[in-house]
Each structure stands twice: as structure tokens, then as C-alpha cells.
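Undergrad: Predicted structure and sequence below. I'll ask about it afterward.
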Amino acid sequence: MQLPSRLRLSGTPFGEREFSRLWFFATVTYGVGDVMTTIALIGFSDRVREANPLIRAAVETLGNAGLVGLKLAVFLTFILVSVDAAQREGRIFYYLPPVVLTVLGTFTTVYNLRLLLG
């Protein structure tokens, strides 16, 4: 199955290797680190509750699947913004989504670990 041309990097000034690396770091920090530490906090801590009301509502309604689903929706939206920016040759919005998710994911993972261990 081939992706539609609007969802490919061919014909843009951006390479697939760079794209993969950027999104690898976003996946590790935001997609794995933040999700895993949030699940650990929600499941194992009696003194800490989720501060984000949207995530709290998703977890209360759908459990961990709500958390993962919401994170996936954000992640996929950011990827689409990045790919669309690549098609338009917009450097800022090509790089901004994975960088924002990497920084946010790193911060929340570290913060959650401090809450778990503290």
C-alpha cells in the first residue's frame, strides 16, 4: 500500500532519515516515557492524581485505553502538521511538532518519575 503523495516526503527538501530520527525521539519521550510513567502514577500512587482534566476524563471514562487513545490522537495530529509543512516547505512547522513533543515528553517523564520516586 502506498501513501498518498500529500503524506510523503518525496519532492520536499526534507529527508526520510531526518524525519524518522525526529519522530523517534518524540515517540520515546512522549509516546512511551510519558504514557508509561502516567500509567504507573495512576495505577500505583494513592497520593497523586492526573492534573490534566482532559486526560483525567479520558482515563475515568475509558481507563488506560483513553490515555493511550488521546496521546495517539495528539501524536498523529502533530505528524500530519509536520508532513503538511514539509509539503509546503515550511521549516518551522516541519520541525516544531516533533521538537515540542520531545521536550514535553521529556519534561513530563522526568516530572512523573520524581512523583513516583518521591
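TA: Ah, there it is.
Undergrad: use CA for all of it now, contacts and neighbours both
TA: Noted.
Undergrad: Leu117 - how many residues pack around it?
TA: 6 (other CA atoms under 10 Å).
Undergrad: Kindly report the same for Ile92.
TA: Neighbour tally, Ile92, other CA under 10 Å: 11.
Undergrad: how about it, what does it touch?
TA: The contact partners of Ile92, by CA atoms under 8 Å, 6 or more residues apart in numbering, come to Ala85.
Undergrad: next up, a second structure to put side by side with the first:
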Amino acid sequence: MSRSRDRRRRRPAYSRRPQQFYWLWIAATATYGVGDIVSTIAFLEYVPTIQEANPIVAFALEAFGLGGLVALKIAVYLIMLSISVHGAREGDGLLYYFPPVLLTVVGTYLTASNVRLLLLS
């Protein structure tokens, strides 16, 4: 039996280990979604001398305001979630784990950076 055929028969990782899937994405949501958005809004509102460093985020904020920031974050989040679900269905561990772990690491870094900027200003 070929390996690809065997992968199709197995249930996706999110079905076999739903708690793991949920906790991976809860961590990504808490850090990348909530932490970064809240800390970005806080430093933009309370420290007007600080400007957004990311040119894509700066454009979204300039063109659409805070709604643009939230929409951009949601779009990235949904793309990464779809990659993870695809990886789970295909039995590809890298595609399954990488998106939520990447978002968690990036979200933690960005939140910490934003909080640091708030504290230093």
C-alpha cells in the first residue's frame, strides 16, 4: 500500500487529537490575535509619537483605520489556519504544526515589543 493512500485513510490530526489542535490555535489567537492587536492599539492611542514600523500594517491603518489592522490580522490568521487544516488532512506534520507555532512566536514577540515601547515612552 502506498504511503499517500495510507495518509488518506487516516483521520486528520485535528480529529484524532482535537485538544491539541484547539490549544495550538488558542495560543496563536491569544498572542497574535489579541495580544498584538491590543498592544498595537494601546501604543498608537497612548503614544502618538510612535508610528507603526511594518509598512503593510501602516498602510492598512492609514487607509482603513483600526478596522484595517483587525482585517489584516484576521486574513493572515485564516490563511494560516487553512494551511494547518490542509496539513492535518494530508498527514503533513510540518504544515499542521508550523502555522500556529509561527503565529504564537510572532505574536509573543510583537506583543512584548509593543509593551516594551509603551513602558519606555
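TA: In hand now; what should we look at? This is a predicted model, so every value here is computed, not measured.
Undergrad: TM-score of the superposed pair?
TA: Overlay of the two chains. TM-score (TM-score structural alignment, normalised by the length of structure 1): 0.89; 109 aligned residues with a CA RMSD of 1.2 Å.
Undergrad: Tell me the buried residues in the helix or strand Leu118 of structure 2 falls within?
TA: Taking DSSP states H and E as the criterion, Leu118 of structure 2 maps to helix 93-120. Residues 95-100, 103-112, 114-115, 118 are the ones in helix 93-120 of structure 2 that count as buried (16 or more other CA atoms under 10 Å).
Undergrad: where along structure 1 do the strands fall?
TA: Counting by DSSP state E, one finds no strands in structure 1.
Undergrad: Show me what Val115 of structure 2 lines up with in structure 1.
TA: Under the alignment (TM-score structural alignment), Val115 of structure 2 maps onto Leu113 of structure 1.
Undergrad: so that match sits right up against Thr37, yeah?
TA: Yes. Using CA atoms under 8 Å, Leu113 of structure 1 and Thr37 qualify as a contacting pair, with a distance of 6.5 Å.
Undergrad: mind checking how far the residue lying closest to Pro12 of structure 2 once chain neighbours are set aside is from Tyr109 of structure 2?
TA: Among residues not flanking Pro12 of structure 2 along the chain, Arg89 sits closest, at 4.5 Å (CA to CA, 6 or more residues apart in numbering). Relative to Tyr109 of structure 2, Arg89 of structure 2 is positioned 30 Å away (CA to CA, to the nearest Å).
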